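Novice: Sequence and predicted structure below; questions after.
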Amino acid sequence: MIRLATAADLDAVATLHTEARATYYRGHVPDADFLGPEEVARARAGWAAAVDRGAVLCSVRDGAIAGIAAYGERDGLMHLTQLHVLPARWRAGVGTELHTACVDAWRAAGVTTARLEVFERNERAQAFYAARGWLPDPETPRDGNHLVLRLTLGPETE
């Protein structure tokens, strides 16, 4: 089931985000960059603001949050800013379910193009997005240690 996150979900959302990020950042960037108290507090504040805006979707499985996604418009373009699945739920359709919900919401809002950034070492996520039609952004294919991907929404996309 997909639903909007509420303030009551904030602890679970922040914990899932931290756990998921650790799977792809560990060994590639200093732990403090994703596990340090300042970063955890910054991320939690970001999630709290996104939840308050009604911009966070949750996938709920067996009564618990299994995945989260957040998106919003920036500089006139829709951005998928977060999509994380609890590692214990990988390969169970949670990410696909969240991605489909995002794309459906974008289409309903008349969005024709979306953008995201994915850590260059996160090959699992890159394969996930490629399988759903995301391609390198022709204008800005990189941003630091992240690849920038773009999805054009048409009748054949998801």
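Specialist: Arrived safely.
Novice: all contacts plus neighbour counts: C-alpha atoms, from now on.
Specialist: Fine.
Novice: Now residue 114. Nearest residue, chain neighbours left out?
Specialist: Closest residue in space to residue 114, ignoring its immediate chain neighbours: residue 78 at 4.7 Å, by C-alpha to C-alpha, 6 or more residues apart in numbering.
Novice: how many other residues sit next to residue 117?
Specialist: Look at residue 117: counted by other C-alpha atoms under 10 Å, it has 21 neighbours.
Novice: cool, residue 114 as well?
Specialist: Per other C-alpha under 10 Å, the neighbour tally for residue 114 reads 21.
Novice: tell me the secondary structure for it?
Specialist: Taking DSSP: H, G, I helix; E, B strand; the rest coil as the rule, one finds residue 114 in the strand state.
Novice: Surely it and residue 77 touch.
Specialist: Yes - using C-alpha atoms under 8 Å, residue 114 is in contact with residue 77, at 6.4 Å.
Novice: Confirm that the residue nearest to residue 114 sits in a strand.
Specialist: Yes - secondary structure assignment places residue 78 in a strand (three-state DSSP).
Novice: Hmm, residue 111 and it touching each other?
Specialist: Yes - taking contact to mean C-alpha under 8 Å, the distance of 7.2 Å between residue 78 and residue 111 places them in contact.
Novice: By residue count, which strand of the protein is the longest?
Specialist: Criterion DSSP state E: the longest strand present in the chain is strand 64-74.
Novice: ok, second structure coming up, stack it against the first:
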Amino acid sequence: MIRTAVPADAPAIAALHQRARATYYPDGFPDGDTPELWQERWTRSILRPRAHVLVCVRDGELVGVASFRRPDEDPHGTTVVLFQLHTDPAHWRRGIGTELHTACVEQWRVDGMTEALLDVHRDNERAQAFYAAHGWRGPSTGSGHHRELRLGLPRE
């Protein structure tokens, strides 16, 4: 089941986030990013106006999360930014990421979005393959640790 996150979900989301990031950041969270700090960040994201945090719950367990919003510099535009989409690694290959992605795209269309953006870590080949399979495109080269990907959202 996909539902909107509530503040009480923040500890479970932060823990899931840490497990997911550990698969492509060998040292876990960057220096100074504690689980408590991520709980606070997730709570702020959940409560942020015009932001969306969706969770996937299966058999009473939170197994996936996605967060998105319009960019701060263009809060009334038709572009949305996908900031996080994580599936608990213990639940990979069960369709959770696709289910969350589909829920995001449905919400973006309802909201009148025409384009979605995201940054993916260059070392996260699994995520890059997932996004490519779902129609995201971006440059194959660039600098830094992230690649920007775009997804066009034609109006129906």
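Specialist: Right, received. Where do you want to start? Model, not experiment: these values are computed from the prediction.
Novice: hang on, the earlier thing: so what corresponds to the residue nearest to residue 114 of structure 1 in structure 2?
Specialist: For residue 78 of structure 1, the equivalent position in structure 2 is taken to be residue 80, counting by TM-score structural alignment.
Novice: I figured residue 71 of structure 2 was touching residue 51, is that so?
Specialist: No - checked against C-alpha under 8 Å, the pair residue 71 of structure 2 and residue 51 is beyond contact range at 9.8 Å.
Novice: Quick check: end-to-end length of stretch 86-104 of structure 2?
Specialist: By C-alpha to C-alpha, to the nearest Å, the extent of stretch 86-104 of structure 2 from end to end equals 13 Å.
Novice: and residue 16 of structure 1, how many neighbours does it have?
Specialist: Neighbourhood size, residue 16 of structure 1 [other C-alpha under 10 Å]: 20.
Novice: could you give me the residues in structure 1 that the strand or helix carrying residue 105 of structure 2 aligns onto?
Specialist: Assigning secondary structure by DSSP states H and E places residue 105 of structure 2 in helix 96-110. Residues 94-108 of structure 1 are where helix 96-110 of structure 2 aligns, taking TM-score structural alignment as the criterion.
Novice: quick one: that stretch to structure 2 mean distance?
Specialist: Between stretch 94-108 of structure 1 and its aligned stretch in structure 2, the superposed structures give an average distance of 0.3 Å (mean C-alpha distance after the TM-score superposition for structure 1).
Novice: Break down structure 2 into its helices, ranges please.
Specialist: For structure 2, helices defined by DSSP state H occupy the ranges 10-21, 35-47, 96-110, 125-133.
Novice: Mind listing residues that contact the first one?
Specialist: To tie it back to what came earlier, the one meant is helix 10-21 of structure 2. Applying C-alpha atoms under 8 Å, 6 or more residues apart in numbering, the external contacts of helix 10-21 of structure 2 come out as 28-29, 35, 38-40, 42-43, 62-65, 86-89.
Novice: ok, now the second one?
Specialist: The list of residues contacting helix 35-47 of structure 2 from outside it, by C-alpha under 8 Å, 6+ apart, reads 5-7, 10-11, 13-15, 18, 51-53, 67.
Novice: so which of those comes closest to residue 126 of structure 2?
Specialist: The shortest gap between residue 126 of structure 2 and any of the contacts of helix 35-47 of structure 2 belongs to residue 18, at 16.3 Å (C-alpha to C-alpha).
Novice: what's around the closest one, how many residues?
Specialist: The criterion is other C-alpha under 10 Å. On that basis, residue 18 of structure 2 has 19 neighbouring residues.
Novice: and what of residue 51 of structure 2?
Specialist: Residues contacting residue 51 of structure 2 under the criterion other C-alpha under 10 Å number 16.
Novice: ok, now residue 46 of structure 1?
Specialist: By other C-alpha under 10 Å, the residues close to residue 46 of structure 1 number 13.
Novice: repeat for the one 4 residues further on
Specialist: A count of nearby residues for residue 50 of structure 1, using other C-alpha under 10 Å, gives 18.
Novice: And it, what's its match in structure 2?
Specialist: The pairwise alignment with structure 2 assigns residue 50 of structure 1 to residue 45, based on TM-score structural alignment.
Novice: Quick check: the gap between that match and residue 25 of structure 2.
Specialist: Using C-alpha to C-alpha, one obtains 22 Å as the distance from residue 45 of structure 2 to residue 25 of structure 2.
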